[in-house]
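Peer 1: the amino acid sequence is not available; the structure is as follows:
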């Protein structure tokens, strides 16, 4: 007999994540009851992943579970929030025990890293779709937002750029790579690491912040639009992994991916030039690479400068839903 939605919840999700003392009532009732920390503001984010749109159909279910949570935690990181609770809405074409077991492990493993409890959700039948909502908290007035950059601020990014976009092309059979490079880039695509510790550390440092989900240019564009300003980027300063450098050196057509490729889930933030040293210290303290890649400008446009000083003509500006050219 196939499992009902209630059986699925009980078997794979009810006890999958760590328990928290602030959860009064979790899975098993019409809604969850939570005692949020006194004197803290709640921060809530939600994202949906659709099979064939946000991940290839053949993606390992463990990776789908991991990534569904990771992309939401990246949003909390961009706000400087401490994550605490999550809900899951899962739509399945059919209930496959092996798929569910792997998916729930991926979700639970990442939740366990940060002490996040699954407190409810929904399970339905239909095309494979995963919606995760996360909630966390932070002290009032300390949230990082997209608005706040001013001309003269430095522009920083965490980690490396373009890895996930290269990994997607490898997964889709558009690029060939040796096993080591393939494993590195596909892991960056399928198991992003949310920069939560960095986001919290930036509360008193950054003037604005966003996570890079649709590509650096697209997401930096949101920061600039919110502050009514522009940016000047130095392409030579864009941080690249050795795996990305290897592929890009062999194919000049890949050169714009660090600017336009999505799914990196790194943080892009701005800060006053006077905080440069403090940010470098954070990189060491958190063991998190941070690179200064440009400056906020008064002019409402983003210019990308090649090493010779010429402005690069970029093909594409990141992922957009409902855009047929993606």
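Peer 2: Great, that's in hand. Keep in mind that what you see is a predicted model, and the values were worked out from it rather than measured.
Peer 1: only C-alpha atoms from now on, for both contacts and neighbour counts.
Peer 2: Fine.
Peer 1: how about the strands in the stretch 51-200 of the chain?
Peer 2: Using DSSP state E, counting those that start in this stretch, the strands of the stretch 51-200 of the chain run over 82-92, 117-125, 129-138, 154-158.
Peer 1: packing partners of the last one?
Peer 2: Read it as strand 154-158. Counting contacts by 3 or more Cα pairs under 8 Å, 6 or more residues apart in numbering; DSSP states H and E, strand 154-158 packs against strand 267-271, strand 290-297.
Peer 1: closest to the centroid, which residue in the protein?
Peer 2: residue 265 (3.0 Å; Cα atoms, centre = their mean).
Peer 1: wasn't it part of a helix?
Peer 2: No. In this structure, residue 265 is coil, not part of a helix, as judged by DSSP: H, G, I helix; E, B strand; the rest coil.
Peer 1: so what's it up against?
Peer 2: Residue 265 is in contact with 71, 74, 192, 193, 194, 211, 212, 213, counting by Cα atoms under 8 Å, 6 or more residues apart in numbering.
Peer 1: here's the one I want to compare it with:
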């Protein structure tokens, strides 16, 4: 099968009327048509075999995740998905693999009305690069730079499950089979919180998605906003229990492992955001409208730096380093 046959068979689809796309796959460029008064939100993420995913990953899950991590960036901006491009390097043409990969990719695309409008294919080590395009009303995008002293800090969903799966798959911790299956699902098929991001426009003062670890990612908000923060570590550690761990299983792991997973674990793709205390009811309504649970885990402080405290407000020591591709 040649390159253009591959594209035609697995990745070419008709343009959906009214979806913000004027021209899709087939020309040198796609043409997007955002609605009047809207700004384009653009993000790009790359997944590399051996770095971002295991070689034996289900290709349908890989297709899902490749798009999900990009949709998560749109969610953090409060943008509605429009379209995406796919650049795909393949070591060989494996039609069964391609069918499953395309299936996982395009099912998620259809869920969010996000059209595949172009890209590139080449021979080489397995590498997936997606650029996603969304739209957001001018001046309403959620940014990292708006947090203010006194704001609450919130996160969506659960944290740490993906890190727990990684620890188990790499043999550093023993996890019961059922628990591992639940945690691995969070690692391989994350849920982009697009609906919540849309609901938080006009409520959140800042936002980002948690991709490399809560504390490391939250640091981006603190630097961009020129503020500090205080985080309730015990409250954060509870968040892993909603997915991979039941209450009865919590004793299977020590406290430090739970803290490492929830504070520094990557691949969660939840939203971390800030909002004034006066908007707590508005946050609750937004979460309910998006059918997404949220938890309040701390507060923004005027003093620079990130302070970790326990449930009694006592300061905690400890270094919880988030993922960095080029860290030594």
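Peer 2: Great, that's in hand. This one's a predicted model, so the numbers in the text were calculated from it and none came from an experiment.
Peer 1: highest mean neighbour count out of the helices and strands packed on strand 154-158 of structure 1?
Peer 2: Highest mean neighbour count of these: strand 267-271, a mean of 27 (counted as mean count of other Cα atoms under 10 Å).
Peer 1: the helix or strand just after it vs structure 2, average offset?
Peer 2: Scanning forward in sequence from strand 267-271 of structure 1 by DSSP states H and E, the next helix or strand is helix 276-286. Its aligned residues in structure 2 lie a mean 2.0 Å from helix 276-286 of structure 1 after superposition (mean Cα distance after the TM-score superposition for structure 1).
Peer 1: structure 2: matching residues for helix 276-286 of structure 1?
Peer 2: Counting by TM-score structural alignment, helix 276-286 of structure 1 lines up with residues 280-290 of structure 2.
Peer 1: distance between that stretch and the chain's centre?
Peer 2: 20 Å (Cα atoms, centre = their mean, to the nearest Å).
Peer 1: so for that stretch, what gets flagged as buried?
Peer 2: Residues of stretch 280-290 of structure 2 classed as buried: 282, 283, 286, 287, 290 (neighbour count, 16 or more other Cα atoms under 10 Å).
Peer 1: now render the residues you listed as a markdown table, adding distance to residue 136 of structure 2.
Peer 2: Shown next, in a markdown table, are the buried residues of stretch 280-290 of structure 2 (distance: Cα to Cα, whole Å):
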| residue | distance to residue 136 of structure 2 |
| --- | --- |
| 282 | 20 |
| 283 | 19 |
| 286 | 17 |
| 287 | 19 |
| 290 | 17 |
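Peer 1: which residues does residue 124 of structure 1 contact?
Peer 2: Residues in contact with residue 124 of structure 1 (Cα under 8 Å, 6+ apart) are 5, 89, 90, 91, 92.
Peer 1: go ahead and confirm the last one touches residue 122.
Peer 2: No. Counting by Cα atoms under 8 Å, residue 122 is not a contact partner of residue 92 of structure 1; they are 11.1 Å apart.
Peer 1: how about the residue nearest to the centre of structure 1, what's its match in structure 2?
Peer 2: Using TM-score structural alignment, residue 265 of structure 1 pairs with residue 269 in structure 2.
Peer 1: that match and residue 112 of structure 2: what is the separation?
Peer 2: Applying Cα to Cα, to the nearest Å, the value for residue 269 of structure 2 to residue 112 of structure 2 is 16 Å.
Peer 1: same check, this time on residue 271 of structure 2
Peer 2: Residue 271 of structure 2 is 17 Å from residue 112 of structure 2, by Cα to Cα.
Peer 1: check contacts around the aligned residue in structure 2 for residue 170 of structure 1.
Peer 2: In structure 2, residue 170 of structure 1 lines up with residue 168, judged by TM-score structural alignment. Residues counted as contacts of residue 168 of structure 2 (Cα under 8 Å, 6+ apart) are 174, 175, 180.
Peer 1: okay, now the first one: neighbour count?
Peer 2: This means residue 174 of structure 2. Close neighbours of residue 174 of structure 2, defined as other Cα atoms under 10 Å, add up to 15.
Peer 1: contacting residues for it?
Peer 2: residue 168.
Peer 1: try the second one
Peer 2: Shown here is residue 175 of structure 2, whose contacts under the criterion Cα under 8 Å, 6+ apart are residue 168.
Peer 1: helix or strand for the closest residue to residue 259 of structure 2 other than its chain neighbours, just tell me which one.
Peer 2: Ranked by Cα to Cα, 6 or more residues apart in numbering and with sequence neighbours excluded, the top spatial neighbour of residue 259 of structure 2 is residue 237, at 5.6 Å. Following DSSP H and E, one finds residue 237 of structure 2 within helix 233-237.
Peer 1: from the contact counts, what lies against that helix?
Peer 2: When contacts are defined as 3+ Cα pairs under 8 Å, 6+ apart, helix 233-237 of structure 2 packs onto helix 255-264, strand 294-301, strand 305-309.
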